[in-house]
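Chemist: Provide a 3D model corresponding to the input given below.
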Amino acid sequence: MRSDAQPAVVGGGAPARRFEPRLILQHVAVVIAAVLFATPLVYALFSALKPNDQIFAVPPTLIGSEVRWENFLEVFRYGPFFTYIANSFLVSVAGTAVVLVVSTTAGYAFGRLQWRGREVVFGLFLVTLMVPQEVLVVPMFQLMQWLGWVNTPQALILPFAFTAFGTFLMRQFFRGIPFELEEAARVDGAGPLRTFLQIILPLARSAVAVLTVFTFIGFWNSYLWPLIVVNDYSYLGTLPIGLATFSGQFGTRWDLQMAASIIAMIPTALIVILLQKHLVKGIATAGIAGR
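Modeler: The predicted structure follows:
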């Protein structure tokens, strides 16, 4: 005999919740992971408030003998840190803008338009993801020399503005949008460009947010390429290069380096917080979209 048992009702209407050990274990695992990821940030913050000679004291302490908030001001007196921040903002914002334009248009062409050789070209495009950056720096630097772009802002922005990752991400998301919307727009007389700008792109806000965050953080944290292509760090140095200046032949100012690292993390943390809702939705849908 089949018995359809109803959940118990408590206090006039709401069904009682079951005790689910698996759900509790999942929450515990999330809390443990959050603590592990937050520990280096907490250590960096408290180290930034210590005197330099107490950071590696034995036995280690979380709080030093004095709390030195002035370390955050000393960062800007130690070197041209305002210049490093301004250059990083310029490179990151401009590079992100170029990547968004290129990736969304290329993703639309690969995902929505029909043209001969599309899949072959897209496959070749994806092959570039397998080539590490370290292999490309020498030919790219030679190209920058040939163009006369060494020690210029465009040398920091353009070489990594045409990547296959953004195109692949946008293509996958675009292919998940119903094709009937595009067909209806075509019936109403809209061309490919108008359809892309007024119908397809507004529906892809979440994917654009994901690409914006990943691209901005990538440009913001880039160290190897600016180190190679920039000659005058006081003029065109970026934040990662600025962080390295706290280490010299006469020692390392760990307290200032930690304080500068905290300052450098603020813009990326803010952009993630502001776009958090779109990030969750974009990551959840972009990977499973497509036909």
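Chemist: please count neighbours and contacts with C-alpha atoms only from this point.
Modeler: Noted.
Chemist: name the helices or strands packed onto the one helix or strand Y43 maps to?
Modeler: Y43 is part of helix 21-48, with elements assigned from DSSP states H and E. Helices and strands touching helix 21-48, by 3 or more Cα pairs under 8 Å, 6 or more residues apart in numbering; DSSP states H and E, are helix 254-274.
Chemist: over to the residue nearest the centre of the chain. Which of the three states is it?
Modeler: In the chain, the centroid-proximal residue (Cα atoms, centre = their mean) is F214; its distance is 2.5 Å. What DSSP: H, G, I helix; E, B strand; the rest coil gives for F214 is helix.
Chemist: here's the other one to compare against:
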Amino acid sequence: MNRHRPTRYFARSQVTLVRAVWMVVAAILAAMTVFPLFWMVSIAFKTSSEAFSPNLVPAAPTWENFSYVLTGVPFLRYMFNSLFVSATVTIVALFFHSMAGYALARLRFPGREMIFLAIFSTLLVSLPVIIVPLFIIVKAMGMLNSYAGLIVPAIFNAFGIFLLRQYYLSLPREIEEAAVIDGAGYWRIYWSVILPLSRPILSALTILFFLANWNAFLWPLTIVSDPDLWVVQVGIANFKGQYSASWNYIMAASAIVAVPMLVLFVIFQRQIMDSIKTSGLK
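Modeler: This is a model prediction of the structure:
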């Protein structure tokens, strides 16, 4: 028995060493993630003369930057535009994407796999590649400088359809078969059975869709020239051009924009963790 003790002690030391290394790596990555946020917040509380000082902690924190951003420019209007566009796109996209994902996962019809491959292939095409023809189409439809021009092109997202299809393929068919025996049709099965089971994955997609549209910049910049329809990212870009040296105002605006995302994540963090465990996103 004594001959095995050094071996066991050595094995435990190796495990402890590996854990310590991973903890150090995790701490470094966490510091790299948190530092830019801390730097942004620290500058947001500095005066213009202190903005480029090496001290991260401001000597005398001030709320003047936030007050100016909220009252000196129509920033609340920009936030309303972003909130309205992001919420509308998220709700409409989840509704249509869930129906498309259910049809591609459960219904059998000719060309189903080809349709799915065609939708999935659009993930290889980025927005800058199609922005010119998309702009021409939107202009021909009379949707320039309108909420429709901001919302309609952003609804389609192949990633959401793909993710929901893969999630629905993992659901047991016995649940649907029991609903069919009870006399339920496709719509009743989708609405009363599939959607309640989709809450974890829909919560995760809510965060992803809302965040993507909240941070959208290129398409709103291209499609809208009316300042009353600017979203927050376009507003911050214009704010930067107008006050190129006032980084304290820019960081204050960025901090305000980050707050809704933090609140949304806190609300849906449990559903996001459940979706990661149940949908295979590891």
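Chemist: related to what we said a few turns ago, tell me the contacts of the residue in structure 2 that the residue nearest to the centre of structure 1 lines up against?
Modeler: Aligned by TM-score structural alignment, F214 of structure 1 pairs with L208 of structure 2. The contact partners of L208 of structure 2, by Cα atoms under 8 Å, 6 or more residues apart in numbering, come to none.
Chemist: mind running it again at 10 Å?
Modeler: Residues in contact with L208 of structure 2 (Cα atoms under 10 Å, 6 or more residues apart in numbering) are 90, 160, 202, 214.
Chemist: please say which position in structure 1 the second one maps to.
Modeler: Matched to structure 1 by TM-score structural alignment, G160 of structure 2 sits across from G166.
Chemist: you'd agree its match is in a helix?
Modeler: Yes - counting by three-state DSSP, G166 of structure 1 is part of a helix.
Chemist: please report how far it lies from W115 of structure 1.
Modeler: Using Cα to Cα, to the nearest Å, G166 of structure 1 is found at 21 Å from W115 of structure 1.
Chemist: swap in Y223 of structure 1?
Modeler: Distance of Y223 of structure 1 to W115 of structure 1, given as Cα to Cα: 39 Å.
Chemist: that older thread, can you name the next helix or strand after the helix holding Y43 of structure 1?
Modeler: Once the chain leaves helix 21-48 of structure 1, the next helix or strand it forms, by DSSP H and E, is helix 70-78.
Chemist: more crowded one of Y223 and W115 of structure 1?
Modeler: Shown here are Y223 of structure 1 and W115; by other Cα atoms under 10 Å, Y223 has more neighbours (18 against 9).
Chemist: D232 of structure 1 -> structure 2?
Modeler: That one, D232 of structure 1, aligns with D226 by TM-score structural alignment.
Chemist: please apply the same query to M258 of structure 1.
Modeler: Aligning on TM-score structural alignment places M258 of structure 1 opposite M251 in structure 2.
Chemist: so who does that match touch?
Modeler: 37, 39-46, 51, 65-66, 69, 236, 240, 257.
Chemist: out of those, which comes closest to H97 of structure 2?
Modeler: Closest approach between the contacts of M251 of structure 2 and H97 of structure 2, by Cα to Cα: V257, at 27.2 Å.
Chemist: quick one on the thing from earlier: what about the residue nearest to the centre of structure 1, distance to L25 of structure 1?
Modeler: Separation of F214 of structure 1 from L25 of structure 1 (Cα to Cα) stands at 30 Å.
Chemist: got it, and V187 of structure 1?
Modeler: 53 Å.
Chemist: in structure 1, what stretch matches stretch 114-121 of structure 2?
Modeler: Using TM-score structural alignment, stretch 114-121 of structure 2 corresponds to residues 120-127 of structure 1.
Chemist: so how much does the matching stretch differ from structure 2 once superposed?
Modeler: Its match in structure 2 and stretch 120-127 of structure 1 itself, once the structures are fitted together, sit a mean 0.6 Å apart by mean Cα distance after the TM-score superposition for structure 1.
Chemist: show me where the stretch 101-250 of structure 1 has its strands.
Modeler: 247-248 (DSSP state E, counting those that start in this stretch).
Chemist: mind listing the helices for it?
Modeler: 118-127, 133-147, 153-157, 164-175, 179-187, 192-195, 201-203, 205-220, 224-229, 233-236, 239-244 (DSSP state H, counting those that start in this stretch).
Chemist: quick one, which of the ones you listed gets closest to V31 of structure 1.
Modeler: Closest to V31 of structure 1 of the helices of the stretch 101-250 of structure 1, according to Cα to Cα: helix 205-220, at 24.2 Å.
Chemist: perfect, that will be all.
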